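predicted model and sequence below, questions to follow.
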Amino acid sequence: MKHNKAGSVMAMEVVRALHSTPFQEVAGLLVEHHISGLPVVDEDEKVIGVISETDLMVRREHTPDPARSKRRFRLTGLTRGTRRQAPKTHARTAGQLMSVPPVTVRADNTIAEVARTMTQSGAERLPVVDVGNRLVGIVTRRDLIRVFLQPDDEIRRREVIEKLTYRLDDSHLRPDEPRRV
């Protein structure tokens, strides 16, 4: 795998939530791990959504303040029965709070493809999935920026080492194919 692939810059240990993870626990994970979002997975580790701080803020923004709710409804002329609320207002679990469908990338996507996907989706992080859409890592904007900080000679040296290692490793050959030295 070359230096310009998502798999070479992704973090393999990913903080994640299950569909049933309570809202408070999701908020706690973000604070505890100093992250701004995380993927939501099912029991098979398939990515089914993502949660960001923005999702949490949307929920908080629409949660009524008991001290102000009567006054606000009186001033706007709305009653509780007619007031429209955002779908995430009453979210109690990660599954109810998450944004779907999840935007994901694969480990063999190039850094340029990942950057393009992030830009187009507005995401700050992208779950990296395998062919079965199971979570294998995560790539953040910071991971992509680090690529630009590597000196060119280090990048070239790493490419040469990877090519030599690939040629010496015969695990990619079919059993009936002769090994070339």
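Nice, I can see it. Numbering: from 1, shown residues only.

C-alpha only now, for contacts and for neighbours.
OK.

contacting residues around H34?
By Cα atoms under 8 Å, 6 or more residues apart in numbering, H34 lies in contact with nothing.

how much space between it and G28?
From H34 over to G28 the distance is 10 Å, taken as Cα to Cα, to the nearest Å.

can you check I51 too?
Distance of I51 to G28, given as Cα to Cα: 13 Å.

and L135, which helix or strand is it part of?
Secondary structure assignment for L135, by DSSP states H and E: strand 135-140.

and for R142?
If you go by DSSP H and E, R142 is part of helix 141-149.

contacting residues for the closest residue to D143 other than its chain neighbours?
Among residues not flanking D143 along the chain, V9 sits closest, at 6.0 Å (Cα to Cα, 6 or more residues apart in numbering). Counting by Cα under 8 Å, 6+ apart, V9 touches 3, 139, 143-144, 147.

okay, one more to line up with it:
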Amino acid sequence: MHDSPHTVGDVMTRTPVAVGPDAPFKDVVTLMDRWKVSALPVLEGAGRVIGVVSEADLARAGGMTAGELMNAPAVTVHPDATVAEAARVMARRGVKRLPVVDDLGVLKGIVSRADLLKVFLRADEELTEEVRREVVDRLFPLSADHIRVDVTEGIVTLTGWIDSPAPAPVAERLARAVEGVVDVRCHLCPVAAREDPR
């Protein structure tokens, strides 16, 4: 069982294809085609990322080697960054993949947009277990047995009776924050609502 939040290290490709700065234009094109990737990290020395060469860079053909074509410095991410942080970097910088580097800038992997979406492929059973443990058991330790958690296609439904209406919005917010949850439907009602008003 994996606790949130997922990190880049959880979803990255650990054996990325990369090139050196002296790699010829044709070799870069060949590698991209063979591995079906849209960009390659450019490495020097002991594997330190110094730039990234993308399909767009090749289309502009402003050079004959990876070092001449690449964008530098490379936009990178650390393996300990959360999936959400990596997604924000990609959106802000307009890139589809990020080299994953350690504190010395050495390549450890690569993460793509598709990798970041993997968290939404978590099984409903796994999500049910995490929502029950991280939300219901923590917020409602005394009435957890009266609360039902159902997950279908990533949509969480919370049903049951609670002592006070105050924690219901908190439960909904916390359930929504569980990685892989698509939506939350909260049907938690205070016990007082069960009582006959007559």
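Everything's here; your move. The structure presented is a predicted model; accordingly, all values stated were derived computationally and were not measured.

more neighbours, I51 and G28 of the first structure?
In terms of neighbours (other Cα atoms under 10 Å), I51 is the more surrounded of I51 of the first structure and G28; the figures are 25 against 12.

how close does R97 of the second structure get to K108 of the second structure?
14 Å.

between these two, who's got more neighbours?
Legend: neighbour count by other Cα under 10 Å for R97 of the second structure and K108, higher for R97 (27 against 20).

so what's the more buried one up against?
Counting by Cα under 8 Å, 6+ apart, the residues that R97 of the second structure touches are 39, 90, 110-113.

10 Å instead?
37-41, 52, 54, 75-77, 86-87, 89-90, 110-116 (Cα atoms under 10 Å, 6 or more residues apart in numbering).

can you give me the strands for the first structure?
Applying DSSP state E to the first structure gives strands spanning 17-18, 37-41, 47-52, 105-106, 125-129, 135-140.

who are the contact partners of N71 of the second structure?
Contact analysis of N71 of the second structure by Cα under 10 Å, 6+ apart lists 41-42, 50-54, 57.

give me that answer again for 8 Å
By Cα under 8 Å, 6+ apart, the contact list for N71 of the second structure reads 51-53, 57.

separation between it and H78 of the second structure?
Distance of N71 of the second structure to H78 of the second structure, given as Cα to Cα: 19 Å.

isn't A74 of the second structure right up against G51?
Yes. With contact defined as Cα atoms under 8 Å, A74 of the second structure counts as touching G51 (4.2 Å).

who touches both of those two?
P41.

and the two? which has more neighbours close in?
Legend: neighbour count by other Cα under 10 Å for A74 of the second structure and G51, higher for G51 (24 against 17).

wait, what's in contact with the aligned partner of that one in the first structure?
Aligned counterpart of G51 of the second structure in the first structure: G49 (TM-score structural alignment). Residues near G49 of the first structure by Cα under 8 Å, 6+ apart: 39-41, 95, 98-102.
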